[in-house]
Every structure is written in C-alpha cells, then in structure tokens.
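Student: Dropping a prediction and its sequence here:
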Amino acid sequence: MSSGHEVAGVVLAAGAGTRYGMPKVLAHQGKWLRSAVAALDGGGCGDVVVVLGSAQVEVPAPARAVRAEDWAQGLSASLRAGIAAIDADLAVISLVDTPDVGADAVRRVLAAASATGLARAGYAGRPGHPVVIARRFWPALLTALHGDTGAAPFLRGRADVVQVECGDLATGFDVDERLREERETD
C-alpha cells in the first residue's frame, strides 16, 4: 500500500486535436509535452505518465508513456488509462495543451489538496488544471467518467473540492486552435 506521500502526475495527451489541426502532443515540436512533464516533475510528482493515443511519441524523461487504446472514445478513456497506470496516493491531472501552467501551479494545488484530497487550479475564478485527486476518490471518479468528458462532472458534484487561484502564475488556457502564424510556419 502507498505511504500517504506518493504523488503521480498524469498528462492527458491522447487526443487527435481536431480543432487544432494536429495532435497537440506534437505541438511546437513537442515543446508543450516537455513543458507539461517538467511542470509535474518539478511540482512534486515522483512518477509522471503521459497518456498517448492518436500519436505515438517518445516522452521526455522522467516520464513514461501509457497508451489509451480506446482514446478515440474521448477524454474519459485517456483519464481511465492514466489512473490505471499509476500507484500513488495522489494523482495530479494535467493537460498537454495548457502550455503556460508550470511547476509553481502544481505545487500550489498539491499543497491545497492536503486538506480534503481534492483540489483544482482556478484562473480568475475559472476552473482549470492541474487537478489533484486522492486515491480514495478514484473509484467514484472512474464511475463518473463518460465519453469526451473528464473529471469536471465528478468535481462539480462535490462540495469538498478546494479551488486554488493560480491566475497570478499562468493563464491556464486550454489551447484549442492554432494561430494563423503558427499554421504558416508548421
């Protein structure tokens, strides 16, 4: 059994990035992926997994890759694969397409999670990532997952989720569309 102090990070990076025009795990020649792994590693995660699906890439150290075979079913499949791949007391869930979220936000949300085991970053009051979920909540989380929806419905249904303002650290924006300049240089 876990010691009560083990923290694992999960980068969700399996999607095809249809609106973006390519899998986001490939964005900026892998820069977003490297940033996501560095944020979790530097933020206190002793184990980092990257959930892949539509594109297979080498993941940067110290992360390890996990494939969501059913990735096309949506975000729920990716989150299931990530949770199944870790053995920790706390899971820190992050997205590959929030490139300005760094280790400082991960540390802040992790610190806040010590009270209830559930915490999520907020940016100017808007909920975002990272999200920290203690192992004791994983069964309920996994039961609540469906289709292209992640942990949001599970988190919204609970009164004990600590929202941690991180707007002073990052925008937390999930990048869904490439700028025209990016498309022209890719």
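Tutor: Thanks, I have it.
Student: When you work out contacts or count neighbours from here on, use the C-alpha atoms and nothing else.
Tutor: Noted.
Student: contact partners of stretch 158-173?
Tutor: 98-102, 104-105, 108-109, 112-113, 116-125, 127-129, 155 (Cα atoms under 8 Å, 6 or more residues apart in numbering).
Student: Alongside the first one, take a look at this:
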Amino acid sequence: MAEAVCVLAAGVGSRFKGSTPKLRTIFRGKELVRWSLEAALAVPAEEHFVVVGGTEIGDLIPKGFEVLENDRYQSGMASSVMVAIEEARLKGLNAITIGLGDQPGIDARCWTSVFVSRTSPITVATYDGKRRNPVRLAESVWGLMPAVGDLGARELISSHPELVAEVACDAEPFDIDTLEDLEIWR
C-alpha cells in the first residue's frame, strides 16, 4: 500500500499579528513550520507533500517534499486537504496522513503512529482523550471530504464515527494561531 503524509502550510495566519508571517516566526530556535515539516519527513511514507499558498516558505521546505500549490487557500483548510487528496489520487496512493504546519509540538512518533494505523478508514490522533491532528484518511473516504471551509476532516470525523479509529499520542498538540499562543508556548 503506497501512502503519503502531508503538512498543510497554506494561508496567511490572519489572527497572528506579528511582524513576521506566522509560519516563518522563530519558535524554540527555528521557524514554526520547520517543526511540522521535520516531524512529517521522518515518517516512512512513499510520498511527502506540503501544501502552500499565501505565505512564501519555499526556502524552509526540506528536500524530500513535493510542494503542492493551493491557489484557493482563502476558501479554508478544506481546499488544502483537497489539493493533497487530488495529488494522492493522481499518484495512485491508498491513504494520506495530514497534519498542520502550525502545530510544532506534534512529533515524528505521533505522525508515525497515525500513519501506520490500518484498523479503520479514518485514524485520528488523541491527546489525553481529545482528538487532534494528524489524521489518516484512506482512499475510501476521500469522496466524503468537504471541499470548502475551515473544518478540514473534523466534519467527516464527526459525521462518520463508525469509520474512525483513535491512536493515543504523547505529545503537545497546541496550535500557534496568535502572538499570545506563541508567548504561552515559548
């Protein structure tokens, strides 16, 4: 079974009011997006994607990633998920594990735990019982994904609980959405 992992890194981070674009902001010694990219790259997937748009981060993307451009990033996270799914379809892949570029506390162990889970069409990471990213989506559920909006796979997960398996992860699943978030987690 050939699969991909994907970091969603499109958007402008409109709630982040810093002098530097959010994903380029230094967090614990390196650019915020690098934490997610490096964790995802450590997963033994056949393909590694990063979906970009809105903020230039090309110089921060390590070798080993295929860069996918989302020209519709302003329509919400779902459009980035769809860009990744379309590329996975074109490549004949069977599943894709997706995470966010602004969650630096999610490590490679968590990404890998979700990636290797094959018990259900949808696998979601949990942290102290709360569902968060990354999420693995088998090809059989790609057609159920919403094409627009900011919920990503959350809508699919909540509407089809019978298709979902959970994987407990021991990591910090916080998002950096605002300057206040950055200060709390530094």
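Tutor: Nice, I can see it. All figures in this text were calculated on a predicted structure; none of them were measured in a lab.
Student: Next step: the contacts of stretch 158-173 of the first structure restricted to helices.
Tutor: Members of the contacts of stretch 158-173 of the first structure lying in helices (criterion: DSSP state H): 104-105, 108-109, 112-113, 155.
Student: and the nearest residue to Leu90 of the first structure once chain neighbours are set aside, how far is that from Val109 of the first structure?
Tutor: In space, and not counting its chain neighbours, Leu90 of the first structure is closest to Ala134: 4.3 Å by Cα to Cα, 6 or more residues apart in numbering. Going from Ala134 of the first structure to Val109 of the first structure by Cα to Cα, to the nearest Å gives 12 Å.
Student: Compare these two (neighbour count), which wins?
Tutor: Set Ala134 of the first structure next to Val109 and count neighbours by other Cα atoms under 10 Å: Val109 wins out with 27 against 19.
Student: Could I get the contacting residues of the equivalent of that one over in the second structure?
Tutor: Under the alignment defined by TM-score structural alignment, Val109 of the first structure corresponds to Val114 in the second structure. When contacts are counted by Cα under 8 Å, 6+ apart, Val114 of the second structure touches 97, 123-125, 134-136, 167.
Student: quick one on the thing from earlier: please say which position in the second structure the residue nearest to Leu90 of the first structure maps to.
Tutor: Per TM-score structural alignment, Ala134 of the first structure is aligned with Ala138.
Student: looking at it, that match is touching Ala95, isn't it?
Tutor: Yes: between Ala138 of the second structure and Ala95 there is a contact under Cα atoms under 8 Å: 4.1 Å.
Student: Could you point out the longest strand of the first structure?
Tutor: The longest strand of the first structure (DSSP state E) is strand 126-134.
Student: That one vs the second structure, average offset?
Tutor: Strand 126-134 of the first structure: mean distance to aligned residues in the second structure after superposition is 0.6 Å, counting by mean Cα distance after the TM-score superposition for the first structure.
Student: what's that strand packed up against?
Tutor: Packing partners of strand 126-134 of the first structure (3 or more Cα pairs under 8 Å, 6 or more residues apart in numbering; DSSP states H and E): strand 90-95, helix 103-113, strand 118-123.
Student: Dump the ones you listed to a markdown table, plus distance to Arg34 of the first structure.
Tutor: Below are those laid out as a markdown table (distance: least, Cα to Cα, whole Å):
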| stretch | distance to Arg34 of the first structure |
| --- | --- |
| strand 90-95 | 12 |
| helix 103-113 | 12 |
| strand 118-123 | 20 |
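Student: Identify the contacts common to Ala138 and Ala95 of the second structure.
Tutor: With Cα under 8 Å, 6+ apart as the test, Ala138 of the second structure and Ala95 reach no residue in common.
Student: and the match of Ala134 of the first structure, what is it in contact with?
Tutor: 94-96, 121-122.
Student: which of these count as buried?
Tutor: 95-96, 121-122 (16 or more other Cα atoms under 10 Å).
Student: ranges for the helices of the first structure?
Tutor: Under DSSP H, the first structure gives helices at 27-42, 75-84, 103-113, 138-144, 152-156, 180-185.
Student: out of those, nearest to His5 of the first structure?
Tutor: With respect to His5 of the first structure, and counting by Cα to Cα, the nearest of these is helix 103-113 at 11.1 Å.
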